[in-house]
Each structure stands twice: as C-alpha cells, then as structure tokens.
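S.K.: Next come a sequence and a model predicted from it.
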Amino acid sequence: MSSLISRFFVSSLLLLGIHAYHSRPKSEEHASTTDYDDQSTTLESIARISAPPHVPIEQPQTSDTEILEHLLTRGYDHRVRPPGEDGTIHGGPVVVTVNMLIRSISKIDNVNMEYSVQLTFRESWVDKRLSYGVKGDARPDFLILTAGQEIWMPDSFFQNEKQAYKHMIDKPNILIRVHKDGTILYSVRISLVLSCPMHLQYYPMDVQQCFIDLASYAYTTKDIEYIWKVEKPVQLKDGLSSSLPSFQLTNTSTTYCTSKTNTGAYSCLRTILSLRRQFSYYLLQLYIPSCMLVIVSWVSFWIDRTAVPARVTLGVTTLLTMTTQSSGINAKLPPVAYIKAIDVWIGACMTFIFCALLEFAWVTYIANKQDASKRARLDREKAELPFLQNSHNDVWVPREVAEQEREVMTVRLNRRQSNSFWKWIKTKTEWNDKSKRADLISRVLFPVLFLTFNISYWTHYGQYGVAIST
C-alpha cells in the first residue's frame, strides 16, 4: 500500500515538472540557450539578439504651458476685443499705448517723394481675460506666446505706407508677452517705405517734415484709442541723426491725427521727423562751379573784338556747360509747378552767361558800323578834295568854311581835354572807340550786378533755414 502511494507521489512531481518546463517564457528559454552557447558565440547569434522596444518618457508640463493652456482654452475668443473697464464690451475703448525705436532712415527719394525707415514697433494694452495672477504671488511675471497661440491684437496699420515687411531671419522678429495682470506687450521689427510730400520752394536749403501715421483700420474710437507712451514715445538709435547721407535729422516730435470718415472717427498717432538737407554737397557740386562758369564768361571782355572765334567759342561753351548742369539737377527733382531756389540760381547764371555772349554781338555790330561810317567818310573826303583844293577858279569859300569848322572843333577838344587825368584815361582805354567802350563798361557792370544778385539771393533764401531752426 505504501509503495502505491510513493509511486503516485513521484508521478505527480514528474507531471508538474514537465508542465512547468513547457509553460516557461520564451525569453528565459532564449536566455538559457544563450547561456548554454556562450562558449560558441557567432555573428549569427549576435545578430539574432533583439533590443527591447523604446518607450518614450512622458515629459511633465511646465507651469507656463499649463497656465497658457488654461487661459486659451477656457472659452477665450481671440476674435473679440477685450472688455472695457466695467468688464463688458460697452465699458469703453481699449487703450493701446504705443512707442517705437527708429533704427535707420534711408533712401530719401525726391522724385517719388518717399523714404525708407526701419523701426521696432511696440504696442501695449490690457486684456483682463488673460490675467492669471496678482503681484507678489509665486507665478511667473509674464509669459511669452509662441507661434500658433493666437490672442486678440489691434488692427494697426500705417496710413502713409507704400511697402512694408516684417523681418523673419533667423526667427520671426516678433515678441508677445502676457503679464499676470492681463497687460499685453507686442513688439515687432519692420521695414517701411513711407510717402513724404515735400515742399521744394527752398531746395536745396529746405527742411522737410516726414510723417509716420499709425491708425486702426476697422475699429473706431469707440473700440480702440491710441495714446503715446508718456516717457520717450519715440527713441532714436545712437548716431542716427548724423548718419544720413544727404539729410540731418534735426528734430522728432509726436502728435495726434484722429481722422473722421464716412464710416466713423478713427484714432491716429503721428510721428514728425524734421530732416534738414545737407547743403555742403550742393555748395561744392553746384554753386561754386556755376560761379566759376559765370566768371569765365567774363574773360571775353578782355579779348580783342577781332578775335571772333575765341570769343564765340568761350561764350557758347560756358552756356552749354551751364545748360548741362541744369539738366543734371532737374533730373533729380520732380516736375513741380512752382519756382525753386535752385531754379532762380541757375536761371540767373545762365542769364549772365547769355548776356556776355550778346555783349560780344553788340560790340561786333558797333565796330562794323564804325568801320562802315569811317570808310564812307574817307570816300567822301576823297571825293571833295579836288573841289577844296581847286585854285584854278579861285573858289576859296569852301576852304574857309572848312577851316572855321576845324577851329571850332579844336576849341571844343581843348576844353574837353583840359583835365590831364581824364585825358590820360581816355588815351589808355581808347574811350572814344564805342566798341571798346562797351567792353570797358561790361568789365565793371557784370561783376557788380552778379555781386548784387548774390547778396539778395542769399539774404532771401538763407532766412528760411534760420527761421526753421529757431
């Protein structure tokens, strides 16, 4: 009986062992096989080894992310503007505080009347729907929004803008901060091409005022009100005032330009840039060369009237040079209906040069007329000489009349030449020659008139710059 019990017990143990062997995991079987074959490891066995599957580690969300998700997913609608002071949409307009940093001003175009500016534009407003804490708590002072997180923003645009773009290198140059009290700060770096209507009556001694006008496109003053920042609403980059090639930024001011249209009244802010044109370039490239051309045209007064090719070439060359210079200046300016300061100067210089050329024509005309009258008088005297010297018929009356006329002329000449100094001057300058007398008068008259013109020109147009600066 005992032997039967022992046999049954041994059989049960064997069955349990076989069942446990077949039910063990395959990984343990593979591990036992690998342990068994450690002494005979091959490349094939290494290749059959499989790495455990990668399980990503769950990253815990930061407090900033949790706050932003809570703010933007609890019913916040970025299409609706923030409520007013009383918490409703009718509680008053959203007050947007604006300031900007002007980084550069370039390409001031006189013909198209435009200029390029690069600035950092900043706006700030309060949206109580995005407030997440109070001052002094453990939460961060502000949160920075990233791409894809949309909030309500003012629809600001620049009224006198022709072209504009945002800078996107290396990343979009945009900053949006959400402070814990609901204050939003929006900052962006943009480049603009703005129109600048110019008044060129005093060109090139003018001072231009160019504007940067900012307004809301769709929201009236009942919804948005723009105001300037109290301290330093417009900042300038260091060295900007003197870095312009042809202008100098003399003053920057701010004002308001709220406009009324058929659709309502729109809040508007204006920045005024006072730009004074650099005069040194025009002094060296225009005024001094044109003065030299006028003076060179006077050289013909000292050239003998018989040197016709020299005097004509000098006058025509200076006139053509002045015309070319005038064309080069006008090519850089728009066609306007009024007279500019540069037009007065160029017109006066061309007038002096042209008058010098006309003076030579007048001298030539007088000289030819004198020569013709002299030849006629000699011919007449030759024709009358036989009658005056005809002693055959004893006709002495014409001779006596001629002698009396000579005596009268001699007395007059003696009276006129009683002054020895005047006689010396007339002898040296050949004053009695009308053609040479015209050259003598022109040598003094032209410089005096040109000097008088310069005094009146610079007195009149120079006062403009002084009045603007004061």
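M.R.: Noted; the coordinates are in hand.
S.K.: Please make it C-alpha for all contacts and neighbour counts, starting now.
M.R.: Will do.
S.K.: Downstream of the helix or strand Ile5 falls within, the next helix or strand is which one?
M.R.: Element membership for Ile5 (DSSP states H and E) is helix 2-22. As assigned by DSSP H and E, the chain's next helix or strand after helix 2-22 is helix 26-36.
S.K.: what inclination does that next one have with respect to helix 2-22?
M.R.: Between helix 26-36 and helix 2-22, the angle comes out at 90 degrees (axes from the mean of the first three to the mean of the last three C-alpha atoms, to 10 degrees).
S.K.: Going along the chain, name the strands of the stretch 51-200 of the chain.
M.R.: Taking DSSP state E, counting those that start in this stretch as the test, the strands found in the stretch 51-200 of the chain are 94-109, 114-126, 142-144, 156-158, 161-166, 174-179, 183-195.
S.K.: could I get the ones you listed as JSON lines with mean neighbour count?
M.R.: As requested, the strands of the stretch 51-200 of the chain are exported to JSON lines (neighbours: other C-alpha atoms under 10 Å):
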{"stretch": "strand 94-109", "mean neighbour count": "19"}
{"stretch": "strand 114-126", "mean neighbour count": "19"}
{"stretch": "strand 142-144", "mean neighbour count": "17"}
{"stretch": "strand 156-158", "mean neighbour count": "16"}
{"stretch": "strand 161-166", "mean neighbour count": "14"}
{"stretch": "strand 174-179", "mean neighbour count": "19"}
{"stretch": "strand 183-195", "mean neighbour count": "19"}
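S.K.: Mind listing what's buried along the helix holding Ile5?
M.R.: Neighbour counts over helix 2-22 (16 or more other C-alpha atoms under 10 Å) mark no residue as buried.
S.K.: what about versus this one:
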Amino acid sequence: MATRRSHVSVYNQDDANRYLVPLDLLRQYTVIHINFEEVCVLHARVLWINSTADVGALNLKRDKICDELARMKETIDQSNNSTITDDESSGYSLIDSLRDLSLLPLSEGTSPANFSENLLLPYLDENGTLPETILFNSPHELIRFDLGISPKYFHHHKSVGFHLEKACKAGKIEALGKDLHGRFGEELSGLGFDPLEIDQIIHGGSNLDDMLLEFSNTQQSDQRPFPATALLPFLKRINYDARSPPSFYSKEKVIVKTGMHDYEMDLWLRMAWRDLRLAHGLSKPILVNEYTFLKKIWRPDPFFTNAREATFHRVTYLNFYVFIFPNGDVLMEMRTLLKNSCPLLVLCKYPHDSQVCGTRISSIGMTQHNMEFQWFSRPTDAVRFNSNLQMPELVLTATTTQQCDGNRKSGNYSCIEALFQLDRNVRFHLASTYIPTAMCVVFSWISVWLPEEFVEGRIFVSLTVFLTLSAENSSAKESLPKVSYIKAIDYWFGFSSTFVFLTMMQALIVISLEHTSRAFKKDADAEIDNNRYRSMLLLLESRKYHKWARNLDSFCKVMYPVIFLIFLMIYAFVITEGPEDKCLRKVWK
C-alpha cells in the first residue's frame, strides 16, 4: 500500500476493513491518520554510521570530527615518541602530556565553543586511547561536532553510533587514489563510497564479462527486480548527473563491454559498464524499461558506422531494458532493425565465393580517451546468432571480433568490428540455376534425335531453349552489382548459351543437307524417263547429302554429352577453384 499512497485517513468501518485497522481503535477516535512511510519502516535501536557509505547516504558533515581525529592521532604519536614517560610515582600521565600540548580545556567552566580544538579529548580513556565508536544519545551531544544529523533520527532511533576509523578513513585513501590513477573525476562525498572500495572495484573488482552470467541467474530465479521508481530517490540523493560519464579518475576511461545477440534482420545490442554512482546496495537489481527513467542515467552513445538504415523497434513499446545491479554494474539491451552496407566487390567465383561482411560500432561524441568499446571476452557473449537463422543464398560459417580504426576529422573514437564469414549456399544456386539450365541444355539435344523431316521441331526446340537461357541469365544477374570482370556464373551461362546456339546451328545444317538431298532426289525422279544415267547420278548425290546429315546427327548424339561433361569438370575444378580475386589479378597485371 505504501507504494501507492503514503498517507490515508480512516473515517468509517469500510475504510478500517480496507486498511486492516482494528474497529476498537476506530471507536476511540473519530478519525485515524496513517502514515505508511513511518508504519512500514522498521527502525533499529542504534543508527550506526560504520562507513563512508553511511556518511554519504545520510549526507553528513564529517570534516570537523575527522580532522580532529587525525590531529589527535598525530599528537598521540608525538607524545609516544617524546622523552616524556608515564611515571606513576609522580602521577604524570599521557593525559597530562596532552594537556601540556594545549589540547585539553584549561578550566572546568570553559564553554564548548571555546574548545572546538578539543572535541575528542573527553572521550579518551586514562591511557589516552580513543574508543572505536562514539555513542550519541541526544541531539545536544552532536551540536559541537556539527555532523549535520537531523534531530528526526532520534525519533526513530534511541542513539546514533559513529565509528571513527571506518567513517573517517577516506582522506588518506583518496590521496592514494590520486597518486595511483590521477585526480578523482567525480565528487565522492555524496556517493557514500570509500575511495579504497572504488579503487578496488574499478581495478580489481568484479569482471564485466561475468555480468551476462549474473543476469542469466537473475532471470532464472524467482526474485523480481525492483521497479525503476526505486531509482528516483537514490538519484536525487547523490545529485546524479546523466551527462557526466562514470569516470572516477581523470586519467582513466569508461570501459563498455559490447555484444550482439540474435543477429538477423533484428539485432539485440548488449552493453555493460560500471557506474558506481548507481550502486544502490539493494538486495535485488533495479529494472528500467521506460524511456523516462532511462534519460535520468548516463549511457554510452554507440552508432553503426556502416549502416544504411537503423531504427529502434517501438511497437508496441520501445524495445529496451536496463538492469542496474547493487554494485553499480549496468546491463543494457536494445532491439534495433539494422541494414548494413556490405559491398560484395570480389565476385570472381560467384556463386562459389566466400565473402566477409562486417558491422562497425563506434562512439558518436566521446573520444578514445573518455570511453572505449570492448567486445565481451567470451565469443558466445560477444556475437551470438539465432540457431534458427536461415538465409536463402548465404551460410554463416565463422565470426570474428576485432578493434577497428575510429579516426574521424573531429578526433579518434573507439571502434569495434564484428566480421562475418559468409559462404555462398551452392545448393540454392544448384536448385535455382544449375539444374534448370543444365536441363535446358540437355533438352536442346532432342533436335538430333528427331527425324530429318521435322524441320519445325528442330528449329523451335533450339530457339525456345536459347530464349529460356537468356531469361534465366538475366534473372540470375539481376541482384548482382555491375562489375568489369568475368564471374564464374558468366562462364556457365556463356557456355550454355553457346552450346544451345551451336545445337541450333547444327539443326540448320542438317535441315539444309536434307533439303539439298530432297532436291537432288526430286531432280532424279524427273530425269528417270529421259536419262537414266543422269537420274542415277542425282540419286547418288541425294544419298550423299542425306548420309552427311545422318552422320552429323550421329556424331552430335555422342559429342554433345561428352563436351558437356568435359565443361562440367573444367568448371568444377578450374573455374570455381583458386583465390577469390584471381580474375582481378589478371586485370591488375
């Protein structure tokens, strides 16, 4: 109920039943006001401030008490190294030495404002040792320390405990961070993090490559992530700036792990980075799936440099989600429609060629010094394809990832590239090109088996097959770019068309020989009554031309299959083999 309404008022029995208020309580009071923000929160007896994270969460001022602690330690060290010793017989103690160093109040009546230099001395024991924690039982005890603890905390807690060492150790560690990695690029006071913890997380903490495994375990568990509204009070408390990248050291850059999932026409782009400003410390991650909340946090600015068209899916909702883990790790996944510009320039062996097509991702405005894209270390996390991916003409055989050149006129930008090894699906062309054209070639051989008197059959068979091959040739090359060299498919259609053309010419020759034979025979029949000798000579000429026609048909019946088989072997073992650019080498020479 507290997630929907923070305050309710109970006036009658129906309201009491709705909000589970006892009826006896309603009889005693006319109206009952319920503050869910107070009722639904369990408060500890002691509010402990045990780390710099607690200091940042409560937005406390620790400068005065932490500076006093450092000076107190320095004074005690000087006292221990001095010649003054603790002599019990003389009653001279370490407390006396601190008083001699003008650190104790001069008199009993000194007001608190006059010994601001001596804030921690009343908490020393007889040996001059400070306790680990100081317990404040009222807001009046905190006035001189100026911690900025609101009196309202004493309404929920009986006491406030302050751990001196853990809450004040940021000073030396911050200097260590500056010495190792340059000055801090972010203000740490409001984040609630120990700089040593920040340095450990950034340079020796969890690995971003393991985030996908953690994400998978989270998805498989029964725990639901917190909604995006849980992020709002946290962002407000730390004064989060979405325009500033999470680079806590000025000399370092933000590392963004990148991966692509289900690469098809639809692409899921995955990015993982670490933003310690978003380390909310809750028990479960926060899910952000609304663009209103996405604008409130920093995110990388990738774009596809070789894309002709790229759009986000917005039906029925903008397709993205962001998981913010308790330690500040962020995983973002978005769905885009991507059409890459992948020029296939080397087509010497088409359709038996192999092509390499790539997708490049670079930053729009953040240079290499500020942000760097990196692929996930595991190949399955970097580029993952749909197992049911099917392409009618190409087959994906291998993927590789690498860095690429991101130099532009405005600077040097991080660039990563995924290369896809694509082999041409020969079975597709076997069914759509090779078998139909081969059948056309074989069909053209019918003319040699037809009787010589079937003139129309011989002509129209060859002519029809030739026109069919021409249409098939145009259809096969329609989607290919115009190039100046001869491709393997050009050899195939060139031979097939030439072969069919020769069969048509052979049919014309046979028809011409038969026509001549019939002419001689007609003349012989006309001369048989007048001159038998001349008639016999004309019959011999007629038989000679007829025999030539029959012998040419018999020769072609055997040679057509032989020639075609020889061409198939040359095509398979010579034309379609060799380097991908073998036809270009001849041009270059």
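M.R.: Perfect, thanks for sending it. Just so we're clear, the structure is a prediction, and the values are computed from it rather than from any experiment.
S.K.: can you list the strands of the stretch 51-200 of the first structure in JSON lines and add distance to Ser456 of the first structure?
M.R.: Compiled in JSON lines, the strands of the stretch 51-200 of the first structure are given as follows (distance: least, C-alpha to C-alpha, whole Å):
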{"stretch": "strand 94-109", "distance to Ser456 of the first structure": "30"}
{"stretch": "strand 114-126", "distance to Ser456 of the first structure": "33"}
{"stretch": "strand 142-144", "distance to Ser456 of the first structure": "63"}
{"stretch": "strand 156-158", "distance to Ser456 of the first structure": "43"}
{"stretch": "strand 161-166", "distance to Ser456 of the first structure": "41"}
{"stretch": "strand 174-179", "distance to Ser456 of the first structure": "55"}
{"stretch": "strand 183-195", "distance to Ser456 of the first structure": "34"}
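S.K.: Out of the ones you listed, flag the one nearest Thr459 of the first structure.
M.R.: strand 94-109 (27.9 Å; C-alpha to C-alpha).
S.K.: Show me how far the helix holding Ile5 of the first structure is from its chain's centre.
M.R.: 104 Å (C-alpha atoms, centre = their mean, to the nearest Å).
S.K.: just stretch 208-219 of the first structure next, same as before
M.R.: Relative to the chain's own centre, stretch 208-219 of the first structure is displaced by 18 Å; criterion: C-alpha atoms, centre = their mean.
S.K.: If we go by neighbour counts, what in it is buried?
M.R.: Using 16+ other C-alpha under 10 Å as the burial criterion, the residues of stretch 208-219 of the first structure that qualify are Gln208, Gln209, Cys210, Phe211, Ile212, Asp213, Leu214, Ala215, Ser216, Tyr219.
S.K.: can you put the residues you listed in JSON lines and add secondary structure and distance to Gly347 of the first structure?
M.R.: As requested, these are arranged in JSON lines below (DSSP: H, G, I helix; E, B strand; the rest coil; distance: C-alpha to C-alpha, whole Å):
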{"residue": "Gln208", "secondary structure": "strand", "distance to Gly347 of the first structure": "24"}
{"residue": "Gln209", "secondary structure": "strand", "distance to Gly347 of the first structure": "28"}
{"residue": "Cys210", "secondary structure": "strand", "distance to Gly347 of the first structure": "29"}
{"residue": "Phe211", "secondary structure": "strand", "distance to Gly347 of the first structure": "33"}
{"residue": "Ile212", "secondary structure": "strand", "distance to Gly347 of the first structure": "36"}
{"residue": "Asp213", "secondary structure": "strand", "distance to Gly347 of the first structure": "38"}
{"residue": "Leu214", "secondary structure": "strand", "distance to Gly347 of the first structure": "42"}
{"residue": "Ala215", "secondary structure": "strand", "distance to Gly347 of the first structure": "44"}
{"residue": "Ser216", "secondary structure": "strand", "distance to Gly347 of the first structure": "48"}
{"residue": "Tyr219", "secondary structure": "coil", "distance to Gly347 of the first structure": "52"}
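S.K.: now, among those residues, which is nearest to Leu320 of the first structure?
M.R.: Among these, and counting by C-alpha to C-alpha, the member closest to Leu320 of the first structure is Gln208, at 32.3 Å.
S.K.: What is the aligned counterpart of the closest one in the second structure?
M.R.: By TM-score structural alignment, Gln208 of the first structure lines up with Gln355 in the second structure.
S.K.: Does that match touch Cys348 like I think?
M.R.: No. Between Gln355 of the second structure and Cys348 there is no contact under C-alpha atoms under 8 Å: 11.3 Å.
S.K.: sorry, back to before: go through the strands of the stretch 51-200 of the first structure and name the closest to Ile425 of the first structure.
M.R.: Relative to Ile425 of the first structure, the nearest member of the strands of the stretch 51-200 of the first structure by C-alpha to C-alpha is strand 94-109, separated by 57.9 Å.
S.K.: Identify all contacting residues around the closest one.
M.R.: 81-84, 114-126, 223-229, 232-237, 240, 244 (C-alpha atoms under 8 Å, 6 or more residues apart in numbering).
S.K.: do the same with stretch 198-207 of the first structure
M.R.: 110, 113, 208-209, 274-279, 282, 338-342, 461-462, 464-465, 468.
S.K.: So which of these sit within strands?
M.R.: Gln208, Gln209, Ser274, Leu275, Arg276, Arg277 (DSSP state E).
S.K.: where's the most centrally placed residue in the first structure relative to Cys210 of the first structure, distance?
M.R.: By C-alpha atoms, centre = their mean, the first structure has its centre lying nearest to Ile108, at 1.7 Å. Note on Ile108 of the first structure: its distance to Cys210 of the first structure, by C-alpha to C-alpha, to the nearest Å, is 10 Å.
S.K.: try Leu275 of the first structure
M.R.: Applying C-alpha to C-alpha to Leu275 of the first structure and Cys210 of the first structure gives a distance of 8 Å.
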